[in-house]
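Participant: Below: sequence and its predicted model.
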Amino acid sequence: MSRFIIAAAVFLSLATSSFAAQQVVDKIVAQVNGEMITLFDLNERVRGYITQVEKKAYNPDSPGFKEIQDRILRTMIEDILLKQEGVRLKVNISDTEVDSRIREMREKAGLSEENFTQQLRVEGLTRKQLAESLKKDMLKKQILGYMVQRKVVVTEDEIKSFYDANKGSLRVESGQRIGLIMVAKMDEAKALRQRILSGQIAFPDAARKFSIGPGADQGGDLGKVELKDLAPELRQALENVKPGGVSEPVLLDGKPVLLTIGGDSGQAAAKSGGAPDFEAVKDSIYERLYREKLEKQFTEYMDKLRAKSVIKVNL
C-alpha cells in the first residue's frame, strides 16, 4: 500500500471518528415543546457549575457527575418552560432592567463600576454570569407574581415559632472576615506586605492609603465570606494564612492583591447559650421562610407547566 493511500486511510479514519464524536457532543438530550437542548450545551452548564460553584476540577468520570448533570438538565428544562411561558404571557425582562438592577446592587454596596467588577472576580463571577442569573430570577418572580393568585405571607408567629425551635443552631453571620488590598505593581505589593508584617502600618490603614481595589474606604474589609466562594486564586493564596496574617501577593484581574483573614473568623454566635437575640435574626428568618414558601409555590407551578407540555428526555 502506498504512503499516500495509508495517509488517506488514516485521515478518513480520523475524520469519521471526529464526526462520530461531534454527533455525540451535539446529541439532543431533551426537547421542550419542540425546543432542543444538546449534550454540548448541557455539559457546558455542568462545567460552569462544577468549576465556579463547587470550585472543583471538571471530571465527567467523577462520582456524582451524573446526578449533577440530571439536576442541571432539569433546571435547563425549567428555564425553557419559563421563557416560553413568559412569551405566552408577554412578560419580558429587558437588558436595561437587568442593568438597572445591577446598578442598584452596586450603588447599595457603595462601589464604583471598576470595584464592583473586581468584587465579582473575588467571588469567582463575571458580570455576564450575574446578569444571566438576575434575568432568570426576575423573570421567575414576574411570572409568579402574574400567575400565583394567593400572596406569600409570613406571619410574626411563624417567625417566632421558627426561632424557638431552632435558636440553638442559629447564627448571626457566618464565614471569615476577609481584607483585600489591590495595588498597581507587584514590587509595591511585596514592599507593602513587609511593612504590614513588620508592624510599620496596619492592614486597614494600608488599604485606605494605598488600595485601588474594592472596600478600600472600609480598610479593605470585604465582610464575612465563605472561603469556598472566593475566586480559586484567592482561596489558594489564603490556604496557609492564619487570622491576622497577610498572604503573598497574588494577581487578580492582572493586578497584585494582598489578603488577610480577620481575627473574628468563623460563625458569630450569641450571648448566653450560643443563641442570638430574636431581633438579630428576625429578618433572616423571615427571608428564609418567605423563600421556602415561594419555592413551594414555584415548584407547584412548574409541575403544572410540565404536565401540559411535551417534554422528551434522552440522556
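Facilitator: Perfect, thanks for sending it.
Participant: From here on, just use CA atoms for contacts and neighbour counts.
Facilitator: Noted.
Participant: Name the nearest residue to Q297, sequence neighbours excluded.
Facilitator: With sequence-adjacent residues excluded and distances taken as CA to CA, 6 or more residues apart in numbering, Q297 is closest to V148, at 7.7 Å.
Participant: right, I mislabeled it, should have said L259
Facilitator: What sits nearest to L259 in space, not counting adjacent residues and going by CA to CA, 6+ apart, is L180, at 4.7 Å.
Participant: what about the strands in this protein?
Facilitator: 28-32, 35-38, 176-182, 221-225, 250-252, 255-261, 311-313 (DSSP state E).
Participant: ok, back up a step: count of residues packed around the residue nearest to Q297?
Facilitator: A count of neighbours around V148, defined by other CA atoms under 10 Å, yields 14.
Participant: Second structure follows, compare the two:
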Amino acid sequence: MFARAHLLRAHNLKRGMKMKRLALVAAIVSTMFFSFASGAFAQADLQPLAVVKLNKSESITLKQLRTRVELYQKQNNNQAFSVEQKKQILESMIDEKLIIQSAQKSGLSLTETQVNKVFLQQLSMQVGRQVSEAEFAEIIKSQTNLSLDDFMKKTVGMSVAEYKTHLKNQIIIRQYVESMYKDEIGGATATDAEIRNFYDLNKASFVQNDMAKIFLVVVPKGNDVEAARSKANKMLNDLKDKKLSYESIKANATADKTYQGGDLLIQKSVQHAQQLGMSAADLNELFGKSVGFISNLTETKNDFQFYAVRQKYPAKMLSISDVVQPDTTITVYEYIKQNLSSQKQGEAFLAALNKFAKSLDTPENVDRKKTGDALDKLLNW
C-alpha cells in the first residue's frame, strides 16, 4: 500500500485505497518537523533510523517517523498502522530526502517570492477569492480566534514558516522530476476510445438539471440604509426603463465598489436556494418566470437586491458533444479527456518518481542504521 509510487498526494486517483497517498505535492496534507512528546522514549526517539548522504548528511530519526505516522493516522480516522506499513512510510521519507538532495545538487532552487505565490494561491482556493496572507489571517482570526500560525499548527502540524519550507520542497521535487521525464509524463493522454468508453459507462452521470441565468444586483446597506435603498431602486427602475443595460451595471460595479452586479448560473436545487438565501418556494417561483422578467426590490438583513431572468435551460441528459455547462465551450468529450489525461499523467508522474527514487537509493547514498528485527522492534508501538 505504501510503495514508492505512493510518495505523492498530488494525484489522488480515487481507487478506494484505505489510506491516502504519502504527500509531497499540492494540498496542505503532509508534515516533516513538529514536536512530539518526550518522556521515557526521548532518547530512543532521537536515534537515527537512516542517514541520507547523496549531497549532504541528513538523518531520519524515530521521532520524525513517529510524527509522520501520527499525522497519517489522523488523516485516516486514527487507523492503526502495522509495522510493515510504518517501514514503508520510512522508505517514503528516505525517497523524499534523496530526491530533494539530488535536486539541490543539480542547482535547482526557488525564490521566496515563488514559494509565497504558490502559498497564496492555496490560501485563496480555501476562501474562493484572491487574498493576501494578512487577509487570510484576519479571516482565520474572526472564525476560529486563532492566529494563522496556531491555525496551521492545529490543522497541518507546522507553523507558516515550516509549511513554506515544506511547500518549497514539494515544488522543487515536482519541477525536477517533470523536467527529467517530461516526454513520459506529458505524453500520457487519454485516447478517443478511452474517452468514449468512459462516457458510455458513466452516461447516467452526465445530467443537466433545470438551470437559469439570472442577473443579480446587491446593494449593501452599509452605514446609510436609505441611501442604499435609493441607489438600488434607481438602478432597478433605470433597468426596467432601459436607461441602463446589464453590461453597464456590471461594468460600473467594478469601479463603484458600493454594489455588486453580474450574471449567475443557478440550478433548481435546495443547495442553490440556500446559497441565494431563498426558500425552495421562492426558487420555484423564480424558475416559473419568463426570460426578461425583472423582480421587485427585496430587502434583506444586510442589503437590497433585485434580479432579472436572462436565460433558462431545461433539464436534459448530456450527449458527449454537449457543453458541460451553459454559456461555456467545454464539451463533455473535452471534459472527460481533460480528467482522464490528468489521471494518466498523474500515474506517469508517480511511475517516474518511483523509477528515479530507485536509481538514487544506493548504499553510497543511504545508510540504513536499523534493519530487520532491530527495526521491527523499534516500530512495534
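Facilitator: Right, received. Where do you want to start? Computed from a prediction, not measured in an experiment: that's the story for all the values here.
Participant: got the angle between the longest helix along the first structure and strand 28-32?
Facilitator: For the first structure, the helix with the greatest residue count under DSSP state H is helix 278-307. Per axes from the mean of the first three to the mean of the last three CA atoms, to 10 degrees, the angle that helix 278-307 of the first structure makes with strand 28-32 is 90 degrees.
Participant: Which elements pack onto helix 278-307 of the first structure?
Facilitator: Helices and strands touching helix 278-307 of the first structure, as assessed by 3 or more CA pairs under 8 Å, 6 or more residues apart in numbering; DSSP states H and E, comprise helix 65-89, helix 156-166.
Participant: and among those helices, the most buried is which?
Facilitator: Of these, the one with the most neighbours on average (mean count of other CA atoms under 10 Å) is helix 65-89, at a mean of 16.
Participant: Counting by contacts, list what it packs against.
Facilitator: Packed against helix 65-89 of the first structure by the contact rule (3+ CA pairs under 8 Å, 6+ apart) you find strand 28-32, helix 39-48, helix 127-147, helix 278-307.
Participant: Turn these into JSON lines, columns for distance to R71 of the first structure.
Facilitator: As requested, those are exported to JSON lines (distance: least, CA to CA, whole Å):
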{"stretch": "strand 28-32", "distance to R71 of the first structure": "13"}
{"stretch": "helix 39-48", "distance to R71 of the first structure": "9"}
{"stretch": "helix 127-147", "distance to R71 of the first structure": "17"}
{"stretch": "helix 278-307", "distance to R71 of the first structure": "14"}
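Participant: Most tightly packed of the ones you listed?
Facilitator: Ranked by mean neighbour count, with mean count of other CA under 10 Å as the criterion, these are topped by strand 28-32 at a mean of 19.
Participant: distance between the ends of stretch 192-211 of the second structure?
Facilitator: Stretch 192-211 of the second structure has an end-to-end distance of 30 Å (criterion: CA to CA, to the nearest Å).
Participant: Run the chain-centre distance for that stretch.
Facilitator: Put simply, stretch 192-211 of the second structure sits 24 Å off its chain's centre (CA atoms, centre = their mean, to the nearest Å).
Participant: Please list all residues in contact with G261 of the second structure.
Facilitator: If you count contacts by CA atoms under 8 Å, 6 or more residues apart in numbering, G261 of the second structure has them with 215-218, 249-250, 253.
Participant: same thing but at 6 Å, please
Facilitator: Residues near G261 of the second structure by CA atoms under 6 Å, 6 or more residues apart in numbering: 216-217, 250.
Participant: Please indicate which of these has the highest neighbour count?
Facilitator: Using other CA under 10 Å as the neighbour test, the contacts of G261 of the second structure are led by V217, with 24 neighbours.
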